[in-house]
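Undergrad: No sequence on hand, only this structure:
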């Protein structure tokens, strides 16, 4: 028997002869203080994101690629990291082809060890989707996958994230229930509440020290 098995066995034996306590947990204590009228969710999320230097824009499911091009052009960026295997990656690539825009698309299509220097030092911007947003904290929900690895949202100086307006929830508990997280959690889940920020011992706040210096959230209204 391994050490782990011995520990688990002791824990199991320690329950012998005990009576389980009734689960009288009141979920309202966790959810009601952070519940909003439907029309308040997006304004609150935008307010909290913009309070920490995030940028938000309302757009539509058809117009968002043009907003991405505008953001890149305004910053003099001519290269974007995307996932060509996602619907939004394909939509953006199609938009560039139709508009003949001079933006080079880069795919995260190999192990990070094979292109670490290029990813960390020569990839100025990335585009990713999200799993939703949380109004209570002004957060984006992201589940990294092999299609859109975690470093896509954590490394490039500019991160552009797509968020469906219909997927903005009141609070994290509501998200867990609505999306059935208990049925299968990812290896890791990210809650992004603005650009990367840190403070030194003198409490001087700096952005971009350990991740994206800019975050643009395009909120896609269902039109």
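TA: Perfect, I can see it now. The structure presented is a predicted model; accordingly, all values stated were derived computationally and were not measured.
Undergrad: From here on, just use CA atoms for contacts and neighbour counts.
TA: Will do.
Undergrad: Find the nearest non-adjacent residue to residue 47, please.
TA: In space, and not counting its chain neighbours, residue 47 is closest to residue 138: 7.6 Å by C-alpha to C-alpha, 6 or more residues apart in numbering.
Undergrad: Please enumerate the strands of the protein.
TA: Here the chain has its strands, by DSSP state E, at 55-60, 79-82, 104-107, 125-128, 132-134, 139-142, 158-164, 168-169, 190-192, 197-199, 205-207, 214-221.
Undergrad: Second structure for comparison follows:
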């Protein structure tokens, strides 16, 4: 007698055998046409894309400001100190993290995520006030940060501290999610983990009352680094390595 598992798997195999061949090229074309008919900011300029990204983030309760490549580090360090942050998670292996760590005043301790979370969970959740991450890109239509966690900047860095501080380079902004997936060629090498952040953590599950910080950071700061003030001749991608 067949077990329940065997019966279910048998039905799935039979259904798979009858399934028509998937024409992915045709499907991609239909998806492209669908987004082309309605997608926001279809003809937007670079500045309009930045404006839309900023408006959407502010509407989602984030705190946003713009800075040039030459000024963001000093301004960020000042804002962090003024906010009373004493311990900041960041990845010093990234150029942006190293620059920010060097600019922090003595009152702020830069912390790398250099040990398994099990060994310092209580310290992390009880004493670290903020985490700094660099977004892979951004989505202008929805004010969304596309963050790719890795060993130096795990997902915990943007999730556990009550304040999430994110940097996004203006030249990485896409119009919408569809353009982001196509431009970054996700299909050819889909990242194993992407976090899409559109504002601080919020929920209205309990009595339909909107509350911030229930499942993550209560506050989100975003600095949009513009092209102004660049002194390097390297490309934006090379500068971020």
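TA: Great, that's in hand. None of these values were measured; they are calculated from a predicted model.
Undergrad: ok, back up a step: highest average neighbour count across the strands of the first structure?
TA: Mean neighbours per residue, mean count of other C-alpha atoms under 10 Å, is largest over the strands of the first structure for strand 132-134, with a mean of 26.
Undergrad: compared with the second structure, how much does that strand deviate?
TA: Strand 132-134 of the first structure, aligned to the second structure and superposed, deviates on average by 0.8 Å (mean C-alpha distance after the TM-score superposition for the first structure).
Undergrad: which residues in the second structure does that strand align to?
TA: Aligned by TM-score structural alignment, strand 132-134 of the first structure falls on residues 137-139 of the second structure.
Undergrad: and if you look at stretch 43-59 of the first structure?
TA: Under TM-score structural alignment, stretch 43-59 of the first structure corresponds to residues 51-67 of the second structure.
Undergrad: what do you get for stretch 168-181 of the first structure?
TA: Alignment of stretch 168-181 of the first structure against the second structure: residues 173-186, by TM-score structural alignment.
Undergrad: Now do the buried residues in that stretch.
TA: 173-177, 179-180 (16 or more other C-alpha atoms under 10 Å).
Undergrad: same thing with stretch 112-132 of the second structure?
TA: So, applying 16+ other C-alpha under 10 Å, buried residues of stretch 112-132 of the second structure: 112-113, 124, 128-132.
Undergrad: ok, now which ones touch the residue most central in space within the first structure?
TA: Among the residues of the first structure, the one closest to the centroid is residue 142, at 3.5 Å (C-alpha atoms, centre = their mean). By C-alpha atoms under 8 Å, 6 or more residues apart in numbering, the contact list for residue 142 of the first structure reads 129-132, 189-192.
Undergrad: Can you add distance to residue 15 of the first structure and give those back as TSV?
TA: As requested, those are exported to TSV (distance: C-alpha to C-alpha, whole Å):
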residue	distance to residue 15 of the first structure
129	45
130	42
131	39
132	40
189	33
190	36
191	36
192	40
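Undergrad: Specify which member of those is nearest to residue 203 of the first structure.
TA: Closest approach to residue 203 of the first structure among the contacts of residue 142 of the first structure (C-alpha to C-alpha): residue 192, at 21.5 Å.
Undergrad: Now do the same for residue 221 of the second structure: its match in the first structure.
TA: When the first structure is aligned by TM-score structural alignment, residue 221 of the second structure is paired with residue 216.
Undergrad: Let me know whether that match touches residue 161 as I believe.
TA: Yes: taking C-alpha atoms under 8 Å as the definition, residue 216 of the first structure is a contact partner of residue 161 at 6.2 Å.
Undergrad: follow-up on the earlier one: ok, the contacts of residue 142 of the first structure in the second structure: which stay?
TA: Comparing the contacts of residue 142 of the first structure with the second structure on both residues aligned by TM-score structural alignment, their matches' C-alpha atoms under 8 Å, the contacts found in both are 129-132, 189-192.
Undergrad: quick one: which of these is nearest to residue 221 of the first structure?
TA: Closest approach between these and residue 221 of the first structure, by C-alpha to C-alpha: residue 132, at 12.9 Å.
Undergrad: Nearest residue to that closest one in space, ignoring adjacent ones along the chain?
TA: Spatial nearest neighbour of residue 132 of the first structure, excluding adjacent residues (C-alpha to C-alpha, 6+ apart): residue 167 at 4.8 Å.
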